[in-house]
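Q: With the sequence up front, the predicted model follows.
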Amino acid sequence: MSTRRWIPIASVALLLLPLATPSHAWNDFGHEVVARIAWQELEPEVRSRVLELFRQAPRDSLMHCLDLNQDRRRGCGRFAYRLGDAESSEDADRILFERAAYWPDLARQLEKYNRPTWHYIGWTWRQGADGSAHDTDLPVPEPNAVSQLVELARSVADTSGRPGKRAIHLAWIFHLVGDVHQPLHAASRVTERRDEREGDRGGNGFALDDWNRNLHAFWDGALDARFRARYKQRTEARFDAPSDWPPPPDQFWRFFREARDREYERHKDRVAAEARARHPLDDAVRANLKSGDFEAWTAESNRIVRNALYPPDLKRGEAPSGAYAERAYDVSLQRAALAGYRLADLLTNLLAP
């Protein structure tokens, strides 16, 4: 009979710290939660069409590196990070579906595919002394997330287009639907500070403490903040060790990477399930899908920023309060659920037989 033991992993917390590194846009965790919710809502025929397109992406896009059914041994680097292993072909399909939502951030290192201005829309606003929000007359640069979603949807719907191009554009749709539901991708606060006279770049200019970095990064990681905090504290971070612990020396780091990946997947399962449970796709939500109305989706995020993201107790150079962090999690959970439902609806409209 095998013996199961709990092994503390505080001693390898440094290995796990990549989970805590803020990224661009909603981080990989947030984008994958949105995609997980969409996956669960889609009919099998639409899933298959999505996967068929992704598997026709150009080789130089490295999208094949996200596919556990393909050879990923050479040249993948960070593109293959934290993919883990698939227990079945359906598992591999789901992982590709979810990871593709993060591909545009991975592609920042590929000059041919990097599109920095597509990730957000720079709607600027000023905050009055009483906290009230006021529009500015600053122009909104293009291309931006909203303008590109319109073009990308048109491209993916055109079945006469090149499959490789449509695959890239489909990954961008996955990503941008997530982005425009992260509030700080839809607003930029103008202040009298020299570096914020044209906006704070979606909170990137609002520095917090060393752990959170800035307000944008804080909101990027709101969905997995509790998970990352476990490793920051380096306490209670444990995994279920196999009976053959300790592993052979040449397997040691692979063992810990796999433990980290398993816990990451479990937490993603929990957050996606919580989002769906707290914000189910009921009649009221269906009526609010605003199918394909990208500007309306983004305007919702803009209103959230203007109404709630810069309260008086939020201070530069300090960590947000516990109450603020809880609100951020609750808002992000609702936005992720809605993004997942809207992504599924959009994919159905674009790709259904």
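A: Here it is on my side, so go on.
Q: contacts, neighbours, all on C-alpha from now
A: Will do.
Q: wait, is residue 93 part of a strand?
A: No: with DSSP: H, G, I helix; E, B strand; the rest coil as the criterion, residue 93 is assigned helix and is not in a strand.
Q: So it sits against residue 52, correct?
A: No: look at residue 93 against residue 52 with C-alpha atoms under 8 Å: they stay out of range, at 10.0 Å.
Q: neighbour count winner among these two?
A: It is residue 93, of residue 93 and residue 52, that has more neighbours when counted by other C-alpha atoms under 10 Å, with 20 against 13.
Q: dump the residue contacts of the more buried one.
A: 51, 67 (C-alpha atoms under 8 Å, 6 or more residues apart in numbering).
Q: repeat for residue 117
A: 142, 143, 144, 145.
Q: Using the three-state scheme, assign it.
A: Quick answer, by three-state DSSP: residue 117 is helix.
Q: Tell me how far it lies from residue 193.
A: With distances taken as C-alpha to C-alpha, to the nearest Å, residue 117 is found 23 Å from residue 193.
Q: for residue 336, same thing?
A: Taking C-alpha to C-alpha as the measure, residue 336 falls 32 Å from residue 193.
Q: which one of these two has more residues nearby?
A: Neighbours of residue 336 and residue 193, each counted by other C-alpha under 10 Å, are more numerous for residue 336; the result is 32 against 10.
Q: Tell me which stretches of the stretch 201-350 of the chain form strands.
A: 238-241 (DSSP state E, counting those that start in this stretch).
Q: Next, the contact list for the residue nearest to the spatial centre of the chain, please.
A: Nearest to the centroid of the C-alpha atoms of the chain, with distances taken as C-alpha atoms, centre = their mean, sits residue 31, at 2.4 Å. Neighbouring residues of residue 31 by C-alpha under 8 Å, 6+ apart: 98, 101, 102, 175, 178.
Q: also this one, for the comparison:
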Amino acid sequence: MRRLTIALAAALLWPAGQALAWWDEGHMQIAYVAYKKLTPAARDRADALLKLNPDYSSWIAGAPAGQEKLYAFVHAATWPDDIKMKTDYYDDQVTDSTARQLVPYGHLKHAYWHYKDTLLSADETPLPRPDPVDAVSQLKLMIAKLPANSDASDALRSYSLSWMIHLVGDLHQPLHAIARYSAALPDKGGDRGGNEVQVVAANGEKLPLHFYWDRIFGGYSSVFGAIRDADQDSGLSAVAPDAGKAQIVDPATWAQESFELAKTVAYAPPVRADKQPAELTREYETNARETARKQAALAAARLANLLEALLR
């Protein structure tokens, strides 16, 4: 409960538009399951790149002997969210000339890199033009830079990997692939992926729909806690992803899948298209948890397959 309270408090204080996905627990569990699937050679190459991240020493602080590489990889999954709280990293806009640029550890937060909003009108409310820079556009650039035979420096490859581990998880959270507009929410951003839509969970807590989905795996976590939770009998390690889907390593396809799940599961009744709170049903919450588990397991498998191919 303490971890959840801390995460929810942090989310409520977060600047508008800077959404988290899966919170620490979800991202770390995805990274952990992915790491277990990598070959030793791919793990070593990933670790060599992550060592160039300026936060590497803090990632491995307190790691059990022999587990430093694992702890670094798992902790790296939260780095693009962690920098949002760093005083030496700065807000920027999707319209800036630097929005597309991959600058190794260049101190910009790039909050708009965390999602790919396909726009949806709930009631024929006019839609604006989608943002030109998003999680899909940037992840494709990072994928192109990661191989050793690319024209990228090791610093750029390190930066790309630090973001990739996180963004694969982001794109499998359905509400990071959609923005729904309605007469009640017609302005730029619409409902911001459910951030402007209120729901009431089974425990009576009222919170934004986006937060409800982000916290399905828990909130703030240590690496040890995330690994423990993933390895529990009913944890993420026990979820078998669809083998065929796991081979799909196209970020645009991932985003489209998440968009469809947002429409059919995340926005399913009783969720409303306005700001009036909706009391979630047992059926909704069961479907949400099962969908989240399947998406996280798929994200872990796809991350492993992608890195195995790129880190040869």
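A: Okay, I see it. All of these numbers come straight from a predicted model, not from anything done at the bench.
Q: one step back: looking at the contacts of residue 31 of the first structure, which are in helices?
A: 98, 175, 178 (DSSP state H).
Q: For the aligned partner of the last one in the second structure, which residues are in contact?
A: Taking TM-score structural alignment as the alignment basis, one finds that residue 178 of the first structure is matched in the second structure by residue 169. Under the criterion of C-alpha under 8 Å, 6+ apart, the contact partners of residue 169 of the second structure comprise 21, 22, 27, 30, 296, 299, 300.
Q: which one of the residues you listed is nearest residue 3 of the second structure?
A: Within the contacts of residue 169 of the second structure, distances to residue 3 of the second structure taken as C-alpha to C-alpha reach their minimum at residue 22, with 13.3 Å.
Q: Apart from its chain neighbours, what residue comes closest to the closest one?
A: residue 214 (3.9 Å; C-alpha to C-alpha, 6 or more residues apart in numbering).
Q: just residue 81 of the second structure next, same as before
A: residue 20 is the one closest to residue 81 of the second structure (C-alpha to C-alpha, 6+ apart), at 7.0 Å.
Q: Kindly confirm my reading that the one you found is in a strand.
A: No: under three-state DSSP, residue 20 of the second structure sits outside any strand and is assigned coil.
Q: residue contacts, it?
A: Taking C-alpha under 8 Å, 6+ apart, we find residue 20 of the second structure in contact with 11, 81, 114, 214.
Q: same question, residue 211 of the second structure
A: Applying C-alpha under 8 Å, 6+ apart to residue 211 of the second structure gives the contacts 8, 11, 195.
Q: what residue of the first structure matches up with the last one?
A: When the structures are aligned by TM-score structural alignment, the residue of the first structure matched to residue 195 of the second structure is residue 204.
Q: Against residue 232 of the first structure, how distant is the residue nearest to its match when sequence neighbours are not counted?
A: The shortest distance from residue 204 of the first structure to any non-neighbouring residue, by C-alpha to C-alpha, 6+ apart, is to residue 216 (5.1 Å). According to C-alpha to C-alpha, residue 216 of the first structure and residue 232 of the first structure sit 19 Å apart.
Q: which of the contacts of residue 117 of the first structure are buried?
A: Among these, those classed as buried by 16 or more other C-alpha atoms under 10 Å are 143, 144, 145.
Q: Residue 277 of the first structure: which of those is nearest?
A: Distance to residue 277 of the first structure, by C-alpha to C-alpha, is smallest for residue 145 among those, at 28.7 Å.
Q: related to what we said a few turns ago, average offset of the helix or strand where the residue nearest to the centre of the first structure lies relative to the second structure?
A: Per DSSP states H and E, residue 31 of the first structure falls inside helix 28-41. Superposing on the second structure and averaging over aligned pairs (mean C-alpha distance after the TM-score superposition for the first structure), helix 28-41 of the first structure comes out at 0.8 Å.
Q: okay, and the next helix or strand after that helix goes to which residues in the second structure?
A: Counting by DSSP H and E, the element after helix 28-41 of the first structure in chain order, helix or strand, is helix 44-54. Aligned by TM-score structural alignment, helix 44-54 of the first structure corresponds to residues 40-50 of the second structure.
Q: The matching stretch: average distance to aligned residues in the first structure?
A: Using mean C-alpha distance after the TM-score superposition for the first structure, the mean distance for stretch 40-50 of the second structure is 0.5 Å.
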